[in-house]
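sequence plus the predicted model coming up.
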Amino acid sequence: MTADVGAQLRKGVVEYCVLGLLSREPMYGWQLSETLTAAGMIASIGTLYPVLGRLREKGFVISFDEASDAGPVRKYYRLTAAGVERLDAFRQQWAPFQNTVQHLIEGNPVHD
């Protein structure tokens, strides 16, 4: 049986993708879902809400309600200071990690 490597990779980084999107501006769930679905990071909006719940429990995002001209009140999400710190820490580790993995999968030794 072949594992879906892409699914495992997405699962590992989707929370950071949400934090990155929210670092630009607060967004409501549907906006986040559309962006992440279009990028192939989640399958549907149903996949997003458990991620948002985990991020809220960890204190990385908060939600707030805002009136909408196009219908009912929308629940928006924004980063907390802890979320900004978490995203910054990930960004600092991501580039070197990505480079190391690239070298290794190409069969190249990694040098300091």
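Here it is on my side, so go on. Remember, predicted model here, so these are calculated numbers, not experimental data.

from now on I want contacts and neighbour counts done on CA atoms only, so please keep to that.
Noted.

mind listing what's buried along stretch 76-84?
The neighbour-count check on stretch 76-84 (16 or more other Cα atoms under 10 Å) flags Tyr76, Tyr77, Arg78, Leu79, Thr80, Gly83, Val84 as buried.

can I assume the third one sits in a strand?
Pointing back at Arg78 there. Yes. The assignment for Arg78 (DSSP: H, G, I helix; E, B strand; the rest coil) places it in a strand.

that one contacts Gly59, correct?
No. Using Cα atoms under 8 Å, Arg78 is not in contact with Gly59; the gap is 10.8 Å.

sorry, back to before: can you redo the buried residues of stretch 76-84 as TSV with distance to Asp69?
Listed next are the buried residues of stretch 76-84 as TSV, based on distance: Cα to Cα, whole Å:
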residue	distance to Asp69
Tyr76	14
Tyr77	18
Arg78	20
Leu79	24
Thr80	26
Gly83	29
Val84	30
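
below is an additional structure, to be compared with the one above:
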Amino acid sequence: MSENPRMAALRRGMLEPLVLTALDRRQRYPAEIVAALRDAGFPAQEGTLYPLLTKLGREGAVTHEWRESSSGPPRKYLSLTPAGERQLSEFRAYWRDLTDTIEQIGRHS
């Protein structure tokens, strides 16, 4: 069964705030971010994630540090910057407002 195109567009728009949420108060490397999203039921692929992480880095929302790994090459661990924390806070406030608006309109229909 194919996915509803409207829902697919909404899902794509949710990737950025979900990635920021995955990094809230916790450093992760990209494969861990993908796993966290999938574990929560959000279909994510590394091929989609990397361009977004690059964009977030350019914008100053995330930073990274390299760490040695016992299971292979060093890993790039990402974390939120203060700007990323503000962006996540703005996303959360907007989401609450949007949810409230949807509920309010539903009550008045």
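Right, received. Where do you want to start? Since we're looking at a predicted model, the values are computed, not measured.

so what touches the longest helix anywhere in structure 1?
Across structure 1, the longest stretch assigned as helix under DSSP state H is helix 81-105. By Cα atoms under 8 Å, 6 or more residues apart in numbering, the residues outside helix 81-105 of structure 1 that reach it are Tyr16, Leu19, Gly20, Ser23, Gly59, Phe60, Val61, Pro109, Val110.

could you turn the buried ones of those residues into a ChimeraX selection?
Selecting only the buried entries of the contacts of helix 81-105 of structure 1 in ChimeraX, with 16+ other Cα under 10 Å as the criterion:
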select :16,19,20,23,60,61
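
distance of the residue sitting nearest the centre point of structure 2 from Ala9 of structure 2?
When Cα atoms, centre = their mean is applied to structure 2, the residue found nearest the centroid is Val19 (1.6 Å). Distance, Val19 of structure 2 to Ala9 of structure 2, using Cα to Cα, to the nearest Å: 16 Å.

also Glu65 of structure 2?
With distances taken as Cα to Cα, Glu65 of structure 2 is found 32 Å from Ala9 of structure 2.

do the same with Thr48 of structure 2
Noted for Thr48 of structure 2: a distance of 14 Å to Ala9 of structure 2, by Cα to Cα.

can you give me the helices for structure 2?
Counting by DSSP H, structure 2 has these helices, from start to end: 5-22, 30-39, 46-58, 82-107.
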